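Asks: Quick one, fold the following:
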Amino acid sequence: MTPAVNSVKRAKKSYVLHEYAHNPGSASYGEEAAVLLQQEPARVFKTLMVAMEGNQKKLAVAVVPVSGQLNLKAMALALQVKKVVMAEAPAAERSSGYIVGGISPLGQKRALPTIIDETARHFATIYFSAGKRGLELEMSAGDLAMLTSAGFADISR
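Replies: Okay, here's the model as predicted:
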């Protein structure tokens, strides 16, 4: 199992694991998950990595709905830094231990500042990557926040 799933099991939190046949040619991993799991895209979240102050070694995690985009200014404000830029794929993979398209907010190599979009609170449970393409975890946003020491903020547009 992935480090993300193992971390949820260790914490003894309620979750559901969903597996689907991932298409490597898919243009959007998150939208693919929403379609194949027959969920509204606003309830399926993607995990994005940002570099604080543009430093690719100083990363943070944003969890936003696949139906939207990360608002970089709002993310910087939530992290209380001047600016953030999207992390480069190699830096995100090195830091998280996951490959792009399968990055989970859980079970990363080291704990990073994490912000979950406020809209996650609108749902009893949300879906997000379980640490590999074609595998999603479903659990409450509150439990995800507790396990990642995350805050909530309006970071998507």
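
Asks: From here on, just use CA atoms for contacts and neighbour counts.
Replies: OK.

Asks: So which residue is smack in the middle of the chain?
Replies: Geometric centre of the chain, nearest residue: residue 47, 2.4 Å, by C-alpha atoms, centre = their mean.

Asks: all helices of this structure, in order?
Replies: Here the chain has its helices, by DSSP state H, at 3-11, 29-36, 72-79, 89-96, 141-148.

Asks: Identify all contacting residues around the third one.
Replies: Yep, that's helix 72-79 we're talking about. Applying C-alpha atoms under 8 Å, 6 or more residues apart in numbering, the contact partners of helix 72-79 are 52, 62, 82-85, 113, 115, 153-156.

Asks: I have a second one here; can you model it like the first so I can compare?
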Amino acid sequence: MARAPKDHKTNALRELDAAGIVHEALFFDADPAMTGVQIAQSQGEDVDAVFKTLVTEGKSGEHYVFLVPVACELDLKKASAAAGEKSVAMVRARDLLPLTGYVHGGCSPIGMKKRFATFVDETAQLFDEIYFSGGKVGCQVRMAPDDLALLVPFAYADLTA
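Replies: Sure thing, here's the model as predicted:
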């Protein structure tokens, strides 16, 4: 992992620090062409313990956040069922920043502009610690999945195809 850049504090990291929740911020040189799997492998992380943050919009117009392993795809039918929606669709990348305050590839479930109903793939329960975006490209957070619930209430669900 690289050293923390001078401007390393993101909304997610500020919220974690303010709440006093045990976590580790990890920084790396980000190549925009790399996939989540490639990033996890380059950092020596268990690919199954690294989660991506996906934002959707339901048929009702409500937004939902899903954390799924980087090597997996979000099953939209399972996501819809978890959210109690008839259907959900991915939010377009260009709409992500105004909606959440985060860019594609750097979206964290912590510190969004507004709190949305959040669901974490049930496989997160298999790990003492999981990794997810720290709020910008090149930054990850490592922490216990249940500690995430201290800042972002969520439900575990079967979410992957």
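
Asks: Quick check: PyMOL command selecting the buried ones in the contacts of helix 72-79 of the first structure.
Replies: Here is the PyMOL command that selects only those of these that count as buried (16 or more other C-alpha atoms under 10 Å):
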select buried, resi 52+62+83+84+85+115+153+154+155+156
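
Asks: coming back round to it: reformat the helices of the first structure as a markdown table; add distance to residue 125 of the first structure and mean neighbour count.
Replies: A markdown table is the format used below for these (distance: least, C-alpha to C-alpha, whole Å; neighbours: other C-alpha atoms under 10 Å):
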| stretch | distance to residue 125 of the first structure | mean neighbour count |
| --- | --- | --- |
| helix 3-11 | 14 | 16 |
| helix 29-36 | 14 | 20 |
| helix 72-79 | 23 | 19 |
| helix 89-96 | 23 | 18 |
| helix 141-148 | 6 | 18 |
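
Asks: how about those helices, which one is nearest residue 19 of the first structure?
Replies: Nearest of the helices of the first structure to residue 19 of the first structure, taken as C-alpha to C-alpha: helix 29-36 at 9.2 Å.

Asks: Name the surrounding residues that touch that closest one.
Replies: By C-alpha under 8 Å, 6+ apart, helix 29-36 of the first structure touches 20, 22, 26, 40-41, 44-46, 66-67, 101, 133-134, 136.

Asks: Sitting in strands, which of these do you find?
Replies: Using DSSP state E, the members of those that fall within strands are 45-46, 136.

Asks: Aligned against the first structure, show me the partner of residue 56 of the second structure.
Replies: With TM-score structural alignment as the criterion, the equivalent of residue 56 of the second structure in the first structure is residue 50.

Asks: From the structure, what's the count of residues near its match?
Replies: 26 (other C-alpha atoms under 10 Å).

Asks: Give me the outermost residue of the first structure relative to its centroid.
Replies: residue 82 (22.1 Å).

Asks: OK, contacts around that residue?
Replies: 53, 76.

Asks: Can you find the partner of it in the second structure?
Replies: Using TM-score structural alignment, residue 82 of the first structure lines up with residue 86 in the second structure.

Asks: Quick check: the gap between that match and residue 62 of the second structure.
Replies: According to C-alpha to C-alpha, to the nearest Å, residue 86 of the second structure and residue 62 of the second structure sit 12 Å apart.

Asks: Narrow the contacts of helix 29-36 of the first structure to those that are buried.
Replies: 41, 44-46, 66-67, 101, 133-134, 136.

Asks: circling back: any chance of the helices of the first structure in CSV, with distance to residue 107 of the first structure too?
Replies: Formatted as CSV, the helices of the first structure follow (distance: least, C-alpha to C-alpha, whole Å):
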stretch, distance to residue 107 of the first structure
helix 3-11, 4
helix 29-36, 19
helix 72-79, 21
helix 89-96, 8
helix 141-148, 9
